[in-house]
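Participant: coords below, sequence missing:
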């Protein structure tokens, strides 16, 4: 649970450590939530692939004997820019769990459309999955709260491709989502900035106060320590010793200023931690995959219905990215890709080929 005034941007990255899984391993994840839409939550998506996530899955599977799970978080680190907000249309292309960064973008547009009444661009989500079970990831487009998650006001279109299945599975069984909620402890702390919500102001205070304190202490040392030595002994105080003394005073001033602000912020966060004890998390009752497999059944809510209507299913093939992108007529189109390196390179090559002047590729990866 983040601090009340804690905010971050879409496409932000956090580093997570689970001491019960590994005390030394920190793994980066893209934030899938929106601080504007759900200010009390920060969520990420993890896929059970490597040894670290498999061990985490086994740990959570033993929830009957598990009374809690300690988590350490570093970040979030915001992206360099949010250029996707300035386009007339936004095309998001993902493969597998690469859909994660686009979930935060779509949730941000949900907030802008429903809460701020700001016109949003045309959104096209092209996602490829290996099998139908991975379609449950589309459920994450909808926040857990569901109170402002109406997709009907968004011009959103989803093209979902299932590459390893020729047709939709015929089954009346619904795969249930299992939600594990641990009872909050009084010792739990909300996720919050180390220097508080106004980090830049705190940094300015640290710099200014430490500089003033440095000047005052240097003046005191010069008058009552260095000057008497020069006057009484007739020898000039060692320049190297003076440099070391100045450096020591400067570091002391910075450490003291940082410690005061840190302790002040920590005291305020302790008050916010009391909110965790009253946190009430809803539990999903059905699997989102049933929205696509059992379309003949009644849809329970308007957000789910909007999501189903916006989704087109394609089985047994991959998306023809070149054909799809070149067929877009809007004048200013932002294109983003997330997933395997081959998918990102193919998308970037199409946008930079010169076949269409309206396509603008936006890299959201550290290694293009």
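Facilitator: Thanks, I have the structure now. Everything numeric here is computed off the predicted structure, so don't read it as measured data.

Participant: going forward, measure contacts between C-alpha atoms and count neighbours the same way
Facilitator: OK.

Participant: How many residues are close by the spatially closest residue to residue 165 that is not a sequence neighbour?
Facilitator: Of all residues not flanking residue 165 in the chain, residue 316 sits nearest, at 5.1 Å (Cα to Cα, 6 or more residues apart in numbering). Residue 316 has 14 neighbours, counted by other Cα atoms under 10 Å.

Participant: so how far is residue 125 from residue 316?
Facilitator: From residue 316 across to residue 125, the span is 18 Å (Cα to Cα, to the nearest Å).

Participant: just residue 239 next, same as before
Facilitator: As judged by Cα to Cα, residue 239 and residue 125 stand 65 Å apart.

Participant: burial of residue 175, as a residue count?
Facilitator: 13.

Participant: An error on my part: the question was meant for residue 72.
Facilitator: Residue 72 has 12 neighbours, counted by other Cα under 10 Å.

Participant: pretty sure it contacts residue 20?
Facilitator: No. The pair residue 72 / residue 20 is not scored as a contact, 10.8 Å apart, by Cα atoms under 8 Å.

Participant: check contacts around residue 189.
Facilitator: Residue 189 makes contacts with 269, 270, 272, 273, as judged by Cα atoms under 8 Å, 6 or more residues apart in numbering.

Participant: That one and residue 71: what is the separation?
Facilitator: Going from residue 189 to residue 71 by Cα to Cα gives 10 Å.

Participant: quick one: the helices in the chain?
Facilitator: Secondary structure of the chain by DSSP state H: the helices cover 51-61, 100-114, 199-221, 227-233, 239-273, 289-293, 302-309, 321-326, 341-351.

Participant: okay, the ones you listed, which one's buried deepest?
Facilitator: Neighbour counts averaged per stretch over the helices of the chain are highest for helix 100-114, at a mean of 24; criterion: mean count of other Cα atoms under 10 Å.

Participant: just how off-centre is it within its chain?
Facilitator: 12 Å (Cα atoms, centre = their mean, to the nearest Å).

Participant: Please apply the same query to stretch 346-357.
Facilitator: 28 Å.

Participant: Show me what it is in contact with.
Facilitator: 321, 322, 326, 335, 336, 337, 359, 360, 361.

Participant: ditto for stretch 240-260
Facilitator: 206, 207, 209, 210, 211, 213, 214, 217, 218.

Participant: For residue 161, see how far away the residue nearest to residue 165 is.
Facilitator: For residue 316 relative to residue 161 (Cα to Cα), the value is 8 Å.

Participant: circling back: would you agree the residue nearest to residue 165 is in contact with residue 163?
Facilitator: Yes. Residue 316 lies in contact with residue 163 (Cα under 8 Å); the separation is 4.7 Å.

Participant: Use this one as the comparison:
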């Protein structure tokens, strides 16, 4: 649905947070009001634990409310970012929440949310089917700032937009943990591989770093570290190309989406590119500047003609340990450990294929919906007879002699169970069909993949950045924080004529808030008359990119 409506995955997460918070708020108001009324009428102990034969089941409503609150609390940033696995596994209580909601609200109210349930269930099944396909790590680069660049093979037919991301699982570290990471490569440049970068700041990422390091130091070299991938997810189109100029602000590991954007801009396949690109990169230590190494050739080589200017701010150190004075010298002396783990055959054996086509998805939705309706009608007809008849098929007469319908009250949980059973069967059939269709796709594409001429990603020698005879335009500011208003004013002075500027930011919330505040305070014009009355040269268009969920 997001691909169809061209909604970014990160934006959908934001909408999910808003709607989820609203749902919990109104559920608290509803549940709290009911409990308050029962308390003042002295019926709370009698009503709260009662499982009604017909009508609303109050204890199910209490279970749904408590489960929703638990999911909401564990999704707060303080818990989600430090204990992602707690947030991830607790969120699977949505099954308990929805089943309890069905028993509490009844089947008639549940039909209002059933379409969304169908789309969610199908999406979950498709992600499970996709994640069962195995890939492998072709190579890895270990940076001194405890960051890792991982390269995995992909189908050359798989295209993704810059700033996309994937969910990654490495069974060697944990069979059940999945984590999102930004893609730093460009499908326009790297046809047969996909690269991500992770900063090792948690237990899982540190374990990945240690496993890769062990593989490099082991005498019996480990090949084919298996990984599982979901995605890529991200914008359906390259939206930033519509701007005349780009103003990029990154904090720490928030640089990763911009690495893919700059690689896309450096690609010669683009007819239209921004005229000027300003990148503001704030880090705590000099070692964190190593995250710029994947685009070092783009930064310093004039043949790409990006008109890129980089301002780096190192906030917590006063001087580099290696005595360098320029960004190029520092990156040239940076230590990177490159490790090759895969073989040429792995490009065709373990490619990431990505999401399926809309036609494929429409077929799967149709199969699932028809299965659900068939079982719902059949089971309802069998377990919920509408009227009781005698052996001759004539309606029983009431004692008074009047003809009346003798309809027995069926427990409310019976139609609820029928909905659950029909839904589970339909989703299972959809998953089975998805598995068959995916296997047919792999079998069909196997001959093409085996004959594909593999173009490996460019070999980068991180220790030999040859000096280029041009003026060093990139700046390093030590012990300072970026003054965004001054940088933007300087950027505006260098523009020729009026232009639209895409302001993209990725990093901690404090960085995003600072950039958003600057954009709100910056004077804007909305038409020809405003342009004539003002001396402004640009309109700012703010976009926030997420590097974590």
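Facilitator: That came through, no problem. Just so we're clear, the structure is a prediction, and the values are computed from it rather than from any experiment.

Participant: thinking again about what came up before, how about TSV for the contacts of stretch 346-357 of structure 1, with distance to residue 5 of structure 1 added?
Facilitator: What follows is the contacts of stretch 346-357 of structure 1, written out as TSV (distance: Cα to Cα, whole Å):
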residue	distance to residue 5 of structure 1
321	41
322	43
326	43
335	32
336	30
337	31
359	37
360	34
361	33
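
Participant: nearest to residue 98 of structure 1, of the residues you listed?
Facilitator: If you rank these by distance to residue 98 of structure 1 using Cα to Cα, residue 337 comes first, at 8.2 Å.

Participant: give the contact list for whatever residue of structure 2 lines up with that closest one.
Facilitator: When structure 2 is aligned by TM-score structural alignment, the residue opposite residue 337 of structure 1 is residue 505. For residue 505 of structure 2, the contact set (Cα under 8 Å, 6+ apart) comprises 248, 249, 250, 511, 512, 515, 543, 544, 545.

Participant: Tally up the residues packed near the third one, please.
Facilitator: Residues lying near residue 250 of structure 2 (other Cα under 10 Å) number 24.

Participant: Residue 278 is in contact with that one, correct?
Facilitator: No. At 11.0 Å, residue 250 of structure 2 and residue 278 do not qualify as touching, with contact defined as Cα under 8 Å.

Participant: Relative to residue 305 of structure 2, how far out is residue 469 of structure 2?
Facilitator: Residue 469 of structure 2 is 15 Å from residue 305 of structure 2, by Cα to Cα.

Participant: swap that for residue 506 of structure 2, sorry
Facilitator: Using Cα to Cα, residue 506 of structure 2 is found at 24 Å from residue 305 of structure 2.

Participant: now do residue 249 of structure 2
Facilitator: 20 Å.

Participant: Looking at those two, which one has more neighbours?
Facilitator: Legend: neighbour count by other Cα under 10 Å for residue 249 of structure 2 and residue 305, higher for residue 249 (25 against 13).

Participant: show me where structure 2 has strands.
Facilitator: 134-136, 139-143, 147-153, 165-169, 179-182, 193-199, 226-233, 245-251, 276-283, 308-314, 336-340, 475-478, 499-506, 538-544 (DSSP state E).

Participant: can you give me how far stretch 253-269 of structure 1 is from the chain middle?
Facilitator: On Cα atoms, centre = their mean, the centre of stretch 253-269 of structure 1 falls 26 Å from the chain's centre.

Participant: With structure 2 overlaid, how far apart is that stretch on average?
Facilitator: In the superposition against structure 2, stretch 253-269 of structure 1 averages 3.5 Å from its aligned positions (mean Cα distance after the TM-score superposition for structure 1).

Participant: between the helices of structure 1, which one is nearest to residue 67 of structure 1?
Facilitator: Across the helices of structure 1, the minimum distance to residue 67 of structure 1, taken as Cα to Cα, is reached by helix 51-61, at 10.3 Å.

Participant: Outside of the closest one itself, list whatever touches it.
Facilitator: Defining contact as Cα under 8 Å, 6+ apart, one finds that helix 51-61 of structure 1 is touched by 21, 22, 46, 47, 48, 66, 180.

Participant: could I get those residues as JSON lines with neighbour count and distance to residue 85 of structure 1?
Facilitator: Output for the contacts of helix 51-61 of structure 1, formatted as JSON lines (neighbours: other Cα atoms under 10 Å; distance: Cα to Cα, whole Å):
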{"residue": "21", "neighbour count": "18", "distance to residue 85 of structure 1": "38"}
{"residue": "22", "neighbour count": "12", "distance to residue 85 of structure 1": "38"}
{"residue": "46", "neighbour count": "13", "distance to residue 85 of structure 1": "26"}
{"residue": "47", "neighbour count": "10", "distance to residue 85 of structure 1": "28"}
{"residue": "48", "neighbour count": "11", "distance to residue 85 of structure 1": "32"}
{"residue": "66", "neighbour count": "11", "distance to residue 85 of structure 1": "42"}
{"residue": "180", "neighbour count": "12", "distance to residue 85 of structure 1": "35"}
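
Participant: so which of the residues you listed comes closest to residue 31 of structure 1?
Facilitator: residue 46 (10.6 Å).

Participant: Please say which position in structure 2 the closest one maps to.
Facilitator: In structure 2, residue 46 of structure 1 lands on residue 198 (TM-score structural alignment).

Participant: wait, doesn't its match sit right on residue 142?
Facilitator: No. Residue 198 of structure 2 is beyond contact range of residue 142, at 10.2 Å (criterion: Cα under 8 Å).

Participant: Next, show the common contact partners of those two.
Facilitator: What both residue 198 of structure 2 and residue 142 touch, as defined by Cα under 8 Å, 6+ apart, is the set 148, 149.

Participant: now for the contacts of stretch 346-357 of structure 1, which pair is the farthest apart?
Facilitator: Farthest apart among the contacts of stretch 346-357 of structure 1 by Cα to Cα are 326 and 337. That separation is 15.6 Å.

Participant: counterpart of residue 259 of structure 2 in structure 1?
Facilitator: Aligned counterpart of residue 259 of structure 2 in structure 1: residue 103 (TM-score structural alignment).

Participant: Quick check: that match vs residue 172 of structure 1, distance?
Facilitator: Going from residue 103 of structure 1 to residue 172 of structure 1 by Cα to Cα gives 28 Å.

Participant: distance between the ends of stretch 524-532 of structure 2?
Facilitator: End-to-end distance for stretch 524-532 of structure 2, by Cα to Cα: 13 Å.
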